[in-house]
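Peer 1: give the three-dimensional model of this entry:
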Amino acid sequence: MLQLVYVSSANPAAPCPTQDILTVSRRNNARDRISGLLYADGGRFLQALEGPEVAVEAAFTRIQCDPRHRAIVLLSRRIVDRREFGHWEMAHRAPGADAASFLADVQRLTADASPDVRGTFEGLVQTRVLA
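Peer 2: Predicted coordinates for the structure are as follows:
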């Protein structure tokens, strides 16, 4: 099973409400047997995708062509023996939401991920919470 992790910036010229992204992603990922975690804060996306290699590669190609993303950087591409994200989740911090609770949610969602992937998510969240 393939796992990809990427980071991108949201394109202000092509805004899309987080709920719309979540709705479409849940439908597509269920269809394609992809799981993972998407962190979205309105300015950045950090996503782990895992599942059948062909499906994950196709999803990443769609993301690379999506005008809502810019400056996409692939952080890791690796084969995993088991799903590190057992189900699809989206971590989203609404304006004014408690930062500590949000970080705790991300830590819970990444608990079974490799230390590198977990650190990537926690590091970005901590940086964005402090900004």
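Peer 1: drop to CA atoms for contacts and neighbour counts, all remaining ones
Peer 2: Fine.
Peer 1: which SSE is Gly86 in?
Peer 2: Mapping Gly86 onto the secondary structure by DSSP states H and E places it in no helix or strand at all.
Peer 1: which ones are touching the residue nearest to it when sequence neighbours are not counted?
Peer 2: Spatial nearest neighbour of Gly86, chain neighbours left out: Ser35 (6.6 Å); criterion: C-alpha to C-alpha, 6 or more residues apart in numbering. If you count contacts by C-alpha atoms under 8 Å, 6 or more residues apart in numbering, Ser35 has them with Asn29, Leu49, Glu50, Gly51, Arg83, Phe85, Gly86, His87, Trp88, Glu89.
Peer 1: buried ones in the strand of greatest length in the chain?
Peer 2: Counting residues, the longest strand in the chain under DSSP state E turns out to be strand 69-79. When burial is assessed from 16 or more other C-alpha atoms under 10 Å, strand 69-79 yields the following buried residues: His69, Arg70.
Peer 1: residues near Ala13, how many?
Peer 2: 9 (other C-alpha atoms under 10 Å).
Peer 1: which residues does the closest residue to it other than its chain neighbours contact?
Peer 2: Excluding its sequence neighbours, the residue lying closest to Ala13 (C-alpha to C-alpha, 6+ apart) is Arg68, at 7.8 Å. The contact partners of Arg68, by C-alpha under 8 Å, 6+ apart, come to Ala10, Asn11, Pro12, Ala13, Ala14, Pro15, Cys16.
Peer 1: second chain to compare with the first, below:
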Amino acid sequence: MSLLVNATYISECVIPLERREPEIAVLLARARTANSINQVNGALLFTGTHFVQTLEGAPNRIDGLLATIVADPRHRRVQIVDRRTVAMPRFNGWSMAYSGSSLFVATIVSQATAAIARGGPRDIGRLMRLLEEIGRDNQIRP
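Peer 2: Next up is the predicted model:
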């Protein structure tokens, strides 16, 4: 099996409030289709103010997606908080699991962004566990 890359980022949403729900629905539909075609797996969290996304796939596909994501005008301050090579997929079969705004998710993301802003360690273990749990709970498949 080829090695995969897993990359996770956090960003701030700049979509106007009244357009967030429909824009995120379109984003998810397009991502699920493209990710299925390109053999990319992942999960997206949205807190109402921040996105957290993890993507997993072939290195060239993930690098291309990250370049597109960084340039996307729907968010700003994109910070790649983790990038690693993995031998076994963690998000196998999830074209794009999703969780919308919740106080619990917002709290975990807020703690992670505060630690990054302070220059603290980028321990995203809690975020990764949350992403994995959301994927299992949603049972979203391509």
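Peer 1: can you pull out the strands in structure 2?
Peer 2: Taking DSSP E as the criterion, structure 2 contains strands spanning 4-13, 41-46, 50-57, 75-86, 97-99.
Peer 1: which residues in structure 1 does the last one align to?
Peer 2: The alignment of strand 97-99 of structure 2 onto structure 1 (TM-score structural alignment) covers residues 89-91.
Peer 1: circling back: ok, so what distance separates the residue nearest to Ala13 of structure 1 from Pro12 of structure 1?
Peer 2: Applying C-alpha to C-alpha, to the nearest Å, the value for Arg68 of structure 1 to Pro12 of structure 1 is 8 Å.
Peer 1: repeat that for Ser76 of structure 1.
Peer 2: Here Ser76 of structure 1 is placed at a distance of 26 Å from Pro12 of structure 1 (C-alpha to C-alpha).
Peer 1: also Ile79 of structure 1?
Peer 2: Between Ile79 of structure 1 and Pro12 of structure 1 the computed distance is 33 Å (C-alpha to C-alpha).
Peer 1: do Ser35 of structure 1 as well
Peer 2: In this structure, Ser35 of structure 1 and Pro12 of structure 1 are 27 Å apart, going by C-alpha to C-alpha.
Peer 1: again, but for Thr18 of structure 1
Peer 2: If you measure Thr18 of structure 1 against Pro12 of structure 1 using C-alpha to C-alpha, the figure is 13 Å.
Peer 1: and Glu84 of structure 1, by the same measure?
Peer 2: Spatial separation of Glu84 of structure 1 from Pro12 of structure 1 under the definition C-alpha to C-alpha is 31 Å.
Peer 1: of those two, which one has the most company?
Peer 2: Set side by side, Glu84 of structure 1 and Pro12 show more neighbours around Glu84, with 21 against 13, by other C-alpha under 10 Å.
Peer 1: quick test: name the residue nearest the centre of structure 2.
Peer 2: The C-alpha lying nearest the average C-alpha coordinate of structure 2 belongs to Gln53 (C-alpha atoms, centre = their mean; 0.7 Å).
Peer 1: you'd agree that one is up against Glu12?
Peer 2: No: counting by C-alpha atoms under 8 Å, no contact exists between Gln53 of structure 2 and Glu12, whose distance comes to 11.7 Å.
Peer 1: cool, thanks, signing off.
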